[in-house]
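Enquirer: Sequence and predicted structure are below.
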Amino acid sequence: MTVLVAGSTGFVGKRLCPELVAAGHSVRAMTRHPESYRGSGAPVGGDVADIGSLRTAMADCAAAYYLVHSLADKDFEHRDAEAARNFGRAAAAAGVRRIIYLGGLGADADDLSAHLRSRREVEGLLAAAGVPVTTLRAGIIVGHGGISWEITRQLVEHLPAMVTPRWVHTRTQPIAVDDVVRYLVGVLAKPETAGRAFDIGGPDVLEYVDMLRRVAKIEGRPFVVMPVPLLSPRLSSLWLSLVTDVDTTTGRTLVDSMSNEVVVRDNSIRDLVPFEPLDYDAAVLRALGERAKAGRTS
């Protein structure tokens, strides 16, 4: 099957492309800079802001993966909405039979953050032109280079003691990036997943503070937590930008989302794509190992 991957050079996309090739698919890796692409699949030029380029990139594709977001942009909601609308329309015009999208966990009944609301809005906009969408909703994805994981790792490695706001007690259900990729590849072979949304997560439901403590234990580092309930989202994001390499805009967007519980409420994906996801500690060890390997080869 010929498939397009939008976001082929990103955290998830660069891992997904080789797995799709290994599964026997013909992969078009969409990028704004195809001349410099060195990953798996055939590079193809395309920009989610340019619907014409999308139609060309999608020509003769049976399915298209959408792994795009604009977290670092202050106007990310508008940009992501326009990009999703373009992608859905281009897919319909090109005759694409399915879109597979990686979105975010969070209960619709909750007062979702702007980031999570945007993720949910994108689901609808991708499908608005009539192409069935399969959505996989994930919380924190653990793997070398992932923004949420890097915040966790850097906080532990840079701070022996941490001033913590209320959001550190929010529950989440982290998942290893390799398991996200397994689900993304798996649903492609399951036509019955078209037009449906699925929650995906690892086996552990943890508070953010528990995640930090477990990383500290694995790395053998001291880690003391000092609660400060009134630490505002703005101050939290400024603080993150000081002690991690995440920019303030992205940090604020993520901090706002940390007040929302993001746990799996429907395990039906496990019946359709059956395997045992890694637990949190194993995912952390794999992420740290990948980082060490990348350091040795850079």
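Expert: Perfect, thanks for sending it.
Enquirer: contacts and neighbour counts: CA atoms only from here.
Expert: Will do.
Enquirer: can you give me the strands for this structure?
Expert: Using DSSP state E, the strands found in the chain span residues 2-6, 26-31, 42-45, 63-66, 98-104, 133-138, 141-142, 161-164, 171-172, 175-176, 197-199, 206-207, 224-227.
Enquirer: contacting residues around the second one?
Expert: For strand 26-31, the surrounding residues in contact (C-alpha atoms under 8 Å, 6 or more residues apart in numbering) are 1-9, 17, 20-21, 37, 40-47, 57.
Enquirer: Let me know the angle separating that strand from strand 2-6.
Expert: 20 degrees (axes from the mean of the first three to the mean of the last three C-alpha atoms, to 10 degrees).
Enquirer: okay, now the one to match up with it:
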Amino acid sequence: MTSKNVPGRRIFLAGGAGVLGRRIIPLLVAAGHTVVATTRHEARTGPLRDLGATPARVDVLDAAAVAAAVHDSGADVVMHQLTDLAGGDLAANAALRRDGTRNLVDAALAAGVRRIVAQSICWTYVPGEGPARE
């Protein structure tokens, strides 16, 4: 995740306590990066520390809180791994992806962060009874 000519980065990982975030943190830390990882839940701050990240408890739907967290992190890269799929509420996930992403981008710009890495999702198959065939 880092090349010979790129020193370790300070990365703000939005969605750090999620399924992907928990797998990304050890890779980033092993590559020499400093990671500040978000969670909405106090109970998830300990596991984030155990993975090598500094936890930032923040609700990304709160624009002011996101701006403060990104600013305080001193990040030079923001990594977007936000989803809200655990509860199966597609409307909540859509709001998080739409509004949370906007808040995250605005916070990064306000803090002078010049790099944002974002995951993308796309539901391309029509719902059906079995696995989709290519």
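Expert: Noted; the coordinates are in hand. No experiment lies behind these values; they were computed from the predicted model shown.
Enquirer: Quick check: TM-score for this pair?
Expert: TM-score for the superposed chains, counting by TM-score structural alignment, normalised by the length of structure 2: 0.74, backed by 116 aligned residues with a C-alpha RMSD of 2.4 Å.
Enquirer: Kindly reformat the strands of structure 1 as TSV containing distance to Arg79 of structure 1 and mean neighbour count.
Expert: Shown next, in TSV, are the strands of structure 1 (distance: least, C-alpha to C-alpha, whole Å; neighbours: other C-alpha atoms under 10 Å):
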stretch	distance to Arg79 of structure 1	mean neighbour count
strand 2-6	15	25
strand 26-31	17	24
strand 42-45	19	19
strand 63-66	14	24
strand 98-104	16	25
strand 133-138	20	24
strand 141-142	23	26
strand 161-164	32	15
strand 171-172	27	22
strand 175-176	27	25
strand 197-199	23	21
strand 206-207	31	16
strand 224-227	36	13
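Enquirer: Mind checking those for the one nearest to Trp239 of structure 1?
Expert: Across the strands of structure 1, Trp239 of structure 1 has its closest neighbour in strand 161-164 (9.6 Å, C-alpha to C-alpha).
Enquirer: Summarise which helices and strands that closest one is packed against.
Expert: Strand 161-164 of structure 1 sits against strand 224-227, with contacts defined as 3 or more C-alpha pairs under 8 Å, 6 or more residues apart in numbering; DSSP states H and E.
Enquirer: so how far is the strand it packs on from its chain's centroid?
Expert: Taking C-alpha atoms, centre = their mean, to the nearest Å, the mean C-alpha location of strand 224-227 of structure 1 is offset from the chain mean by 28 Å.
Enquirer: who does that strand touch, helix- and strand-wise?
Expert: Using 3+ C-alpha pairs under 8 Å, 6+ apart: strand 224-227 of structure 1 touches strand 161-164.
Enquirer: still on that earlier bit, right, so of the strands of structure 1, which gets closest to Leu235 of structure 1?
Expert: From these, taking C-alpha to C-alpha, the stretch that ends up closest is strand 161-164, at 11.1 Å.
Enquirer: all helices of structure 1, in order?
Expert: For structure 1, the helices defined by DSSP state H occupy 13-22, 51-58, 76-94, 114-127, 147-158, 177-188, 208-219, 233-243, 248-257, 269-272, 280-297.
Enquirer: Now do the third one against strand 98-104, angle only.
Expert: Here helix 76-94 of structure 1 points in a direction 170 degrees away from that of strand 98-104 (the same axes, to 10 degrees).
Enquirer: And the last one, by the same measure?
Expert: For helix 280-297 of structure 1 against strand 98-104, the angle between stretch directions is 100 degrees (the same axes, to 10 degrees).
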